[in-house]
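[1] Here is my input, please return the structure:
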Amino acid sequence: MIRARSSLRHRLVAAAVVGLVAVALTGCSATNEITTAKAYSASDGLRAELGDVTAENLLVLTSAKGAPAALQGAVTNRGTDAVTVSLTAGAVKIGTVRVAAATTVLLGGDTGKTLTFTATDPPGAVTPLTLETGAGGSLTLSVPVLDGTLPAYATLVPTPSPAAS
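    Okay, the predicted model is just below:
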C-alpha cells in the first residue's frame, strides 16, 4: 500500500510538472505577437495598404538618374468593387491601374502591366511614389530604386530608346 501511494504521488508530481511546462511554453505566444502572422515586405520592395487595396513589393528599376525607369510590384483589390489606382512618381503621373474586385494586377516583370517613366533618383536611393484611390485616399511611400546588379532584375531594367534619325 505504501508503494502504491508513492507511485501515485510520483505520477501526480510528474503530471503537475508537465502541466506547468506546457503553460510556460504556451505563455510566449499568449503575451507576444506572432511575428509570422503580420503582413510584411518579403522582398526588396515595399508593401502598402490603402483602403481595400494592397500594394506588394513596390520598387523602381533604372540604370541611372534621368534614364528610363520601370515600376515593379503588384496591386491587389480585396474589396467587392473594382478600383482604379493612380500612381505618381514625384510630380509625374506614371499611370493608372484598374483592379477588379478580389484580383491582383502585376506591375512590370515579364507579364505585368508596364509603367515606365524617367528616373528622378539614381539606383541606391529612394523615390517618392504616391498611390491614390477614390475611396481609399492617397498614400506616399519612399520606394527603393534598384538597378540590374541583382540577376533577378537584370533583364527588367528598361533601356533608352534609340534616337530617331
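
[2] going forward, measure contacts and count neighbours with C-alpha atoms only.
    Noted.

[3] Please, where are all the strands along this structure?
    46-50, 53-62, 68-77, 83-89, 92-99, 103-107, 116-118, 126-133, 137-146 (DSSP state E).

[4] Please generate a structure for the following sequence too, so the two can be compared:
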Amino acid sequence: MRARIVASVALSAAITLLVAGCGFITPQATTDDYDASDGTNATIGDVKVLNAIVVSDNGVDGNLVTSVANNGSERVTVTFQFESTEGKSDSKVTVASGQIKKLGVDEVFLLEGINSEPGSLMPIFVQYGSETGKQVLVPVLDGSLPEYADLVP
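    This is a model prediction of the structure:
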C-alpha cells in the first residue's frame, strides 16, 4: 500500500513537471518591449517620443502626431530633422521638465515637403541639447481610417 502511495505521488509530480515545466524556459511575451500601436517609439536621453506617426494624404505635407515626454529635470527643445524636397528641414518643440507634450492633435505639427508616400517609413532624426540623437523610421499614414481623418494637414 505504501509503495502505491509513493508511486502515485511520484507520478503526480512528474506529470506536473511535464505540464508546467515549459513555463520555466519559455520567454514571457509581456516582458518584451514593442510598439503596440501604429506609431513608433524612441528614447533619447531623458526624452521619450511615443507613438509617432506622420499623417499625409498627398506625400508632400505631413502632420507629425506624437507625444514627447521629458523625464529630465530641465526644460528641453527637441528637434525633429528630416530630408525634405528642399534639403534638410527641422521642426522644434519645447517640453518642460516632467511634462508630456502632444503634437499634431489639437493643431497640426506641419512637416513640409516630406516626399514620403502613405504606406512608407519616413526617417526622422530626433535630438535635443548635447544628447546623441537617434534616427526613427516613422510610419506615414493617410486619412482613410476614421481615427486619422481629422489629422490630415
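
[5] quick one on the thing from earlier: including distance to L20 of the first structure, could the strands of the first structure go into a markdown table?
    Listed next are the strands of the first structure as a markdown table, based on distance: least, C-alpha to C-alpha, whole Å:
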| stretch | distance to L20 of the first structure |
| --- | --- |
| strand 46-50 | 41 |
| strand 53-62 | 42 |
| strand 68-77 | 45 |
| strand 83-89 | 52 |
| strand 92-99 | 51 |
| strand 103-107 | 47 |
| strand 116-118 | 60 |
| strand 126-133 | 50 |
| strand 137-146 | 47 |
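
[6] tell me the most buried of those?
    Comparing the strands of the first structure by mean neighbour count (mean count of other C-alpha atoms under 10 Å), strand 53-62 comes out on top with a mean of 24.

[7] whereabouts in the second structure does that one align?
    The aligned range for strand 53-62 of the first structure in the second structure is 47-56, by TM-score structural alignment.

[8] which residues touch that stretch?
    For stretch 47-56 of the second structure, the external contacting residues (C-alpha atoms under 8 Å, 6 or more residues apart in numbering) are 35, 37-43, 62-72, 117-118, 138-143, 148, 151-153.

[9] and if you look at stretch 125-133 of the first structure?
    Contacts with stretch 125-133 of the first structure, where a contact means C-alpha under 8 Å, 6+ apart, come from 50, 83-90, 120-121, 138-146.

[10] how about it, aligned to which bit of the second structure?
    The aligned range for stretch 125-133 of the first structure in the second structure is 120-128, by TM-score structural alignment.

[11] Can you give me the neighbour number for the counterpart of N32 of the first structure in the second structure?
    Structural correspondence for N32 of the first structure with respect to the second structure (TM-score structural alignment): T26. When neighbours are counted by other C-alpha atoms under 10 Å, T26 of the second structure registers 8.

[12] Counterpart of I94 of the first structure over in the second structure?
    With TM-score structural alignment as the criterion, I94 of the first structure pairs with S91.
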